[in-house]
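1. I'd like to go over a predicted model; first the sequence, then the structure.
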Amino acid sequence: MITELGAFALVLSLMLSVAQTGLSAVGGARRSPVLAGAGRGAAVAAFVAVAVAFAALIHAFVVSDFSVANVAGNSHTAKPMLYKVAGAWGSHEGSMLLWCLVLTGYGAAMAAFGESLPPRLRAYALAVQGALGVLFLAYAVFASNPLARLLEVPVEGRSLNPLLQDPALAAHPPFLYSGYVGFSVVYSLSLAALIEGRVDAAWARWVRPWTLAAWSLLTVGITLGAFWAYYELGWGGWWFWDPVENASFMPWLIGAALLHSAIVTEKRGALPGWTAFLALAAFTFSMLGAFLVRSGVLTSVHAFAVDPTRGVLLLIMMGLAAGAGFLLFAIRAPSLNPGGQFRAVSRESAIVLNNILLSTATAVVLLGTLYPLIREAMDGEAVSVGAPFFNLTFTPLMVLAFAILPTGPLLAWKRGDARGVARKLWVVLAVAALLGLIAYGIVQPRKALASGGLALGFWLLGGALLEMADRLKLFRAPAAESVRRARGLPRGAWGATLAHAGLGVFVLGASFETAWRVEAAQALSLNDSQTLGAYVLTLTDIGTVEGPNYLAERGVVRIVDKAGRLICRAEPERRFYPTGAQTTSEVAICPRLLDDLYVVLGERRAGEGGKPAWLVRAYVNPWVRLIFLGPLLMAIGGAISLSDRRVRLGVGRRAREVVS
């Protein structure tokens, strides 16, 4: 009964989205507050209906209702409760329902909390958001129904991929989709502004908080995915340039460009057309990610294996949404006001250069992701594009972007003082270069490029701190004055500084971990040892343990330093899941402040003298924790900025003393 209620609610949500589109569009065209209000009501009701359908799907997973095809294919009675719930979005059908839930949720939020938007723009934006809801809900109802019943009910389900049964990955899709689909609001606002012909500073103020929220949530989602790959897949890394990883990275890059471009449009009225273009592109890349993951054109642990027919439908949907947006942009672009003028040396110019580099980097990632697919479709030849390509093309672009980033916030709007900025930054540059040289001299083996990466990370971190010190006039004014300025500084400024500092922290971690990781692999019998850098690892025991839905072979690895002091006792596992007959590795990680000792237990094999042996792979991952701390700081910075009422609502603060 609950499943049927959910199925009915899903169809009802489709009808309500149709009503939302029609009522909001007509209400906006006729300037009718009654029709526009009815459209807002339909938006809220559509979200409630999708929430009921989603709750029904979760209920089916919790009670192991195998008459539902989605549950039978992705759950099992022996699966822990957390993963039963997460199984609701661990499949193609369930993940699309989650997508629809987030999409209608954003529409309901715009309807309920968008009072600061002009009524007509709000109505048109809700009409566009409703039209997107119609597209995706129709797909869910007619081509990918998550609540479809089976005629023959199996006794047991097939369970969820064991690799996906992980707490971080349980939280990963909700955050990722909240970021992906958050750009739908930016898309809707952009299309509504183009319909009205008013892409201006006021519009940018309304776009900015939605962009900030989507970008921050997407940052958390990508970081959770990277962290899961790091400790769950057992290969010791955190980023592989997997096409599905790239699918989430591209909207993040475009979102970062949009966030900065919207600031220029808001503050100076400049670049309105470019900002609108990026707003359309951000959600287009999000839809491209949905297509790549679900079309069956990619083979990845992250991808959903589905039939090509549904992939074609997704491609058509992406073409309709993106095509409509860019067609209207092409029509309206010649009439858009170019906005304020600015000099070559100015904050606007720094942001423009930032946008050019980020957009070019996105194009490089897009080329590297799609080229193998295009090549295979054209001549049937399978080619791969991996880390070497991206290291040679993407990395130099980002190095240049990071090199100029600290200068932007210190430049004045419209006309900047290059010499003044150089006088402020030279100490940061000297300290960063010195620290890079010290790393080159004392860290073995010596690696010039990695040491340069460390210098770049210190440059970003120092630049962010200097910018905040400049705002507060630290050491240039009495302490009481600096405290007063700190209290009066808007939270948006604190958030931006924290986000830029987080980027520097990430660059430090990525540079150090990638260059100076130590790896060792050896087949060990009981009480055999191997050396890993400054550590000695000894396999002291092997035993069998039983989990809730798996059997595991657990090793005990004693790790000591060269002086014989015990560092930790690692317990890696090899798990066998009877349902699905899959074997996975469970990594053991020993944290060491910023570093990790990372141990993986491999398959059993014959050792010396016929004794059983197990392949033990181990890594020292130096500064790896900074890789995950940096993006977390960036997301927190976004949240702090969003808590600023001026950013969140696009309105001024209450009268208070201005901090220049």
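-> Everything's here; your move. Numbers count the residues shown, from 1 in each chain.
2. contacts and neighbour counts: CA atoms only from here.
-> Fine.
3. residue 185 versus residue 470, what's the distance?
-> 35 Å (C-alpha to C-alpha, to the nearest Å).
4. ranges for the helices of the stretch 51-200 of the chain?
-> 69-74, 81-86, 92-113, 119-142, 167-196 (DSSP state H, counting those that start in this stretch).
5. which residues of the chain fall in strands?
-> Ranges of strands within the chain are 518-524, 529-532, 535-546, 551-561, 566-570, 573-577, 582-586, 588-592, 595-606, 612-621, based on DSSP state E.
6. included below, for side-by-side comparison, is a second structure:
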Amino acid sequence: MMNSLQAIAPEFGQLALILALVLAAFQSVVPLVGVQARREWLMAYARPLATGQAVFLLASLLALSYSFVVDDFSVAYVAANSNTALPTAYKISAVWGAHEGSLLLWVAMLGCWGLAVAWFSQSLPLEMVARVLAIMGMISVGFILFTVETSNPFTRILPSPPAEGGDLNPLLQDFGLIVHPPTLYMGYVGLSVAFAFALAALMGGRLDAAWARWSRPWTVAAWIFLTLGIALGSWWAYYELGWGGWWFWDPVENASLMPWLVATALLHSLAVTEKRGLFKSWTVLLAIFAFSLSLLGTFLVRSGVLTSVHAFASDPERGVFVLALLGICVGGSLLLYALKAPTVASVGRYDWISRESALLGNNLVLLVAALAVLLGTLYPLIIDFLGMGKISVGAAWFNTMFVPLAVLLSFFIGLGAMSRWKSDSPKRLSKELMAAFVLSVILGFATPIIKTSEMNWQVVLGMTLGIWVIAASTWDVWKKSRGQLSRIPKLGISYLGMIVAHIGVGISVIGVTMVANYSVEKSVKMAPGESAEFAGYRFEFVESGHIEGPNYSSEATRFEVYDGDTLINVMTPEKRRYTARGTVMTEAEIDVNLWRDVYVSMGEPLNDGAWGMRLQVKPFMRWVWLGAIFMSLGGLMAMLDKRYRRKQDVAVKAQLVSGITAQEQQA
């Protein structure tokens, strides 16, 4: 029997979604009318409209969440993706466990980004805020309309709802699903802010240093969420899928990597625009590309054209709708760029040997990498669409493309950290970087010899690159601080954030190199009482048994793992059968430390109580994700730079910069 709140929650959520659509429509029109007519009172409506839209979108999301918690199976989406036996935490995460709910989460986050811009950009000129929020309102109109028309999560099953739900996909009943999609979506959607700032600056003809300074913290924030979201997805795939993989160049994984690569290029380009007033048009183009790739990822995941453990298969109508949104956003923004970009060309000079050149090289490598991923992801779809057969582009192709690009990128990271603005001397640079280069080469060659007494050129290359990035970055800090630790904090939190992020890149490169070349695995048949020696560890099969979970039953095995005579862990991998769907899932058990992972997972039951077991040892596995944490921490440090929080007359400073730029152009 439904209570009154449960009965009205879906209708309330639907109404809130429609009201948010109405406010988004006003938000996309009224502030621009105010800008055109130079009516500040109309421009001032941008902030309250953005606030109201965010409130109604959050209310709609809360209404759907409540329907999940109280098992309201009269809502079709709840009935398909939940069950009375599902733990409450997973009932909440089931809200975004399938297409309709994940899209509602998407638009709610879009509203929250608009709310943040409205209330944390008080020092910006009202005209700029009006344009930015109007553009974000247009994006909201498209996605909320998409949700209401093709992906409504509040559709009812009446008058006879099912007594039990269909259950959440067991693959998604995990802590990783609780945190991974919201974090990744915050990054995806956050790129809309960089996109909106770029278009607003184009519309106003004000691509100056002030615009770059306004846009940069928002871009960094989106990049941080995207970095963490990708890392969380990799971590989830590693331990949940049961085979110990952490990155497979899956098309949906690629859909998140492409905007990250372009957003990384955008961050570096914004730094040049802010510091030197260069790369203005290029920076705008990168902002358009980053958000466009975010929308392309949405199309790939939600159109049904991909088959992936991450994808939400959908009907063609949804794919056509998202493709239309993509066409309007990309086509409209590129048209505006074509009309306006020539009028705001950069003025300034720099030599081939300079920080500007290194950052430009960084940008080009990142963009080529994104294009390579895009080609490898879309090529099979295009071939299939043209009726030329079915092909697949595997990890070998992507790895072949990425290794030379990673070499170039690592070179530019080390070079850029030590280079000077405008002009530098090859002699000075070679002198400054020689110590880091020699150290990285020595350690790169020493690693495979120490590890296995055999030369492995892939390890030499990967370790040299990773150590080069770390050594060059730390050496730059040492030189700038003149070898005095007390001077390091005075170098500035933004600069130190850059160094920490670059060190994170080096850490991840080292982790990937070691995991890819020195991971070992063994499949064995084992029964209770038996043991196996593998990779220097002894695995003793103690016993097997049965476990009853809240919505599953499990066959589990207990292993004692020894390093020599020392017991390092008691591990209990499981084979779970989920009650509602009858799906069987492998739950691996992993013993971790900073230097290696010991990974045990169950295969199939064999005769006489024996099981097929998979044993794996993965050196430096944690470094892959530790590097992502360092990158995100570096981004957060850069955001905390006080120049982004100063209460000052930014409009006056912007006019001053614009005036200087105009004088340079006339000269």
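-> Arrived safely. Predicted, not measured: the structure shown is a model, and the values here were computed from it.
7. ok, back up a step: what's the closest of the strands of the first structure to residue 313 of the first structure?
-> When the strands of the first structure are compared by C-alpha to C-alpha, strand 582-586 sits nearest residue 313 of the first structure, at 31.8 Å.
8. angle of that closest one against strand 595-606?
-> 140 degrees (axes from the mean of the first three to the mean of the last three C-alpha atoms, to 10 degrees).
9. list the superposition-based mean deviation of strand 582-586 of the first structure with respect to the second structure.
-> After superposition onto the second structure, strand 582-586 of the first structure sits on average 0.5 Å from its aligned residues (mean C-alpha distance after the TM-score superposition for the first structure).
10. who touches that strand?
-> Strand 582-586 of the first structure is contacted by residues 162-163, 231-234, 572-577, 600-602 when judged by C-alpha atoms under 8 Å, 6 or more residues apart in numbering.
11. more neighbours, residue 470 and residue 185 of the first structure?
-> Neighbour totals were compared for residue 470 of the first structure and residue 185, and residue 185 leads with 25 against 15 (other C-alpha atoms under 10 Å).
12. out of the contacts of strand 582-586 of the first structure, who's nearest residue 414 of the first structure?
-> Nearest member of those to residue 414 of the first structure, counting by C-alpha to C-alpha, is residue 231, at 47.5 Å.
13. how about the closest one: what's its closest non-neighbour residue?
-> Distance criterion C-alpha to C-alpha, 6 or more residues apart in numbering; nearest residue to residue 231 of the first structure, sequence neighbours excluded, is residue 587 at 6.0 Å.
14. quick one: that neighbour from residue 234 of the first structure, how far?
-> Taking C-alpha to C-alpha, one finds residue 587 of the first structure at 6 Å from residue 234 of the first structure.
15. on that earlier part again, nearest to residue 9 of the first structure, out of the helices of the stretch 51-200 of the first structure?
-> helix 119-142 (10.5 Å).
16. number of nearby residues for the alignment partner in the first structure of residue 175 of the second structure?
-> Counting by TM-score structural alignment, residue 175 of the second structure corresponds to residue 167 in the first structure. Other residues near residue 167 of the first structure come to 13 when the count uses other C-alpha under 10 Å.
17. distance check, the residue nearest to residue 231 of the first structure against residue 492 of the first structure.
-> Residue 587 of the first structure is 40 Å from residue 492 of the first structure, by C-alpha to C-alpha.
18. the more surrounded of the two?
-> residue 587 (24 against 21).
19. my guess is that one contacts residue 230. True?
-> No: the pair residue 587 of the first structure / residue 230 is not scored as a contact, 9.2 Å apart, by C-alpha atoms under 8 Å.
20. can I assume residue 545 of the second structure is in contact with residue 553?
-> No: contact between residue 545 of the second structure and residue 553 fails when scored by C-alpha under 8 Å: they sit 10.9 Å apart.
21. so which of these two has more stuff around it?
-> Each of residue 545 of the second structure and residue 553 has its neighbours counted (other C-alpha under 10 Å); residue 553 has more, 18 against 10.
22. which non-adjacent residue is nearest the aligned residue in the first structure for that one?
-> Using TM-score structural alignment as the criterion, residue 553 of the second structure maps onto residue 551 of the first structure. Closest residue to residue 551 of the first structure apart from its sequence neighbours, by C-alpha to C-alpha, 6+ apart: residue 576 at 5.2 Å.
23. OK, contacts around the equivalent of residue 206 of the second structure over in the first structure?
-> In the first structure, residue 206 of the second structure lines up with residue 198, judged by TM-score structural alignment. Residues counted as contacts of residue 198 of the first structure (C-alpha under 8 Å, 6+ apart) are residue 336.
24. picking that back up, and for residue 587 and residue 234 of the first structure, which residues touch both?
-> residue 600.
25. how near is whatever residue of the second structure lines up with residue 422 of the first structure to residue 418 of the second structure?
-> Residue 422 of the first structure maps onto residue 430 in the second structure when the alignment is built from TM-score structural alignment. Look at residue 430 of the second structure and residue 418 of the second structure: by C-alpha to C-alpha, they are 10 Å apart.
26. neighbour count winner among these two?
-> residue 418 (24 against 13).
27. quick one: contacts for the more buried one?
-> Contacts of residue 418 of the second structure by C-alpha under 8 Å, 6+ apart are 355, 429, 432-433, 472-473, 476.
28. kindly report the same for residue 303 of the first structure.
-> With C-alpha under 8 Å, 6+ apart as the criterion, the residues that contact residue 303 of the first structure are 244, 292-294, 296.
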